[in-house]
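Novice: The sequence isn't on hand, but the structure is:
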């Protein structure tokens, strides 16, 4: 079972529903996912740092100690995530030392009202709502 962690992920289009992420050209996992032609994005919760570290490690059995179920397309959907997004590969473009991978969304769901896990400046963290909203400033 294949899995990787990406640092940049974005929504692209609503019609058709597309997302994008940017795997490094040196990734050994991305070419294997590309051959499958589909993938499931798992938005990890702020309590899943251990899961993120396991998926970041080198090796083939990344899901051995991670509770998961098959998504609609048969890809790993990790238990306890904030959300998951099943995708077919729509297009892949050269992006310098990365690839720009577009995925067409085939299914998705919100699993948990948790906050997402963040990685910033070399550390894991949590989302903190702003103390002042734009409405308070106006």
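Specialist: Received, thanks. Just so you know, these numbers come straight off a predicted model, no measurement behind them.
Novice: drop to CA atoms for contacts and neighbour counts, all remaining ones
Specialist: Noted.
Novice: how about the spatially most central residue of the chain, secondary structure?
Specialist: Nearest to the mean C-alpha position of the chain, counting by CA atoms, centre = their mean, stands residue 41 at 4.0 Å. Following DSSP: H, G, I helix; E, B strand; the rest coil, we place residue 41 in the strand state.
Novice: this is the comparison structure:
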């Protein structure tokens, strides 16, 4: 969140880093014009999109402003944008940054998080959106 409103981008690399203390890792491109605004704010919210939100991913991946226009969102307890319908959200404080080739490696301290029960995450693999495979019943597996 900036003084002029919310900013955001689709991040290609995001991961849990540590459980104790809870931390995440994300890697915005060094050419990003949005990351500097988020850096200045000192905090960010990772919105894990739900499997039906590919259009939002595409929208936030495009260069330029207006990404939040017409998009439903609310503020987290910490005042950060949480997009409507996401599978999960993770509010973080910026801990540190490191150079990583053509990306910046960002470490964030988790402050708050939430999830939508029953929601499944949007996945992007080998240049396309995909879904988590449904488990198949194995008649020989007593746990299925």
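Specialist: Yes, it's here. Being a predicted model, the structure only gives us computed values, none of them experimental.
Novice: what TM-score do we get after superposing?
Specialist: Remark: TM-score between the superposed chains equals 0.90 [TM-score structural alignment, normalised by the length of the first structure]; 135 aligned residues with a CA RMSD of 1.7 Å.
Novice: if we can go back for a sec, quick check, the residue nearest to the centre of the first structure in contact with residue 86.
Specialist: Yes: because the distance of 6.4 Å satisfies CA atoms under 8 Å, residue 41 of the first structure is recorded as touching residue 86.
Novice: Would you mark the buried spots in stretch 120-129 of the second structure?
Specialist: 120, 121, 122 (16 or more other CA atoms under 10 Å).
Novice: from those, which ones fall inside strands?
Specialist: Among these, no member is found in strands (DSSP state E).
Novice: quick one: which of those is nearest residue 8 of the second structure?
Specialist: Of all these, residue 8 of the second structure sits closest to residue 122, with 17.0 Å by CA to CA.
Novice: And the closest one? What does it align with in the first structure?
Specialist: Counting by TM-score structural alignment, residue 122 of the second structure corresponds to residue 117 in the first structure.
Novice: residues in contact with its match?
Specialist: Applying CA atoms under 8 Å, 6 or more residues apart in numbering to residue 117 of the first structure gives the contacts 43, 44, 45, 46, 47, 48, 49, 124, 125, 126, 127.
Novice: let's see it at 6 Å
Specialist: With contacts defined as CA atoms under 6 Å, 6 or more residues apart in numbering, the neighbours of residue 117 of the first structure are 44, 45, 46, 126.
Novice: Quick one: which of these is the most crowded by neighbours?
Specialist: When neighbours are counted by other CA atoms under 10 Å, residue 44 leads the contacts of residue 117 of the first structure with 23 neighbours.
Novice: That's all I had, so thanks and see you.
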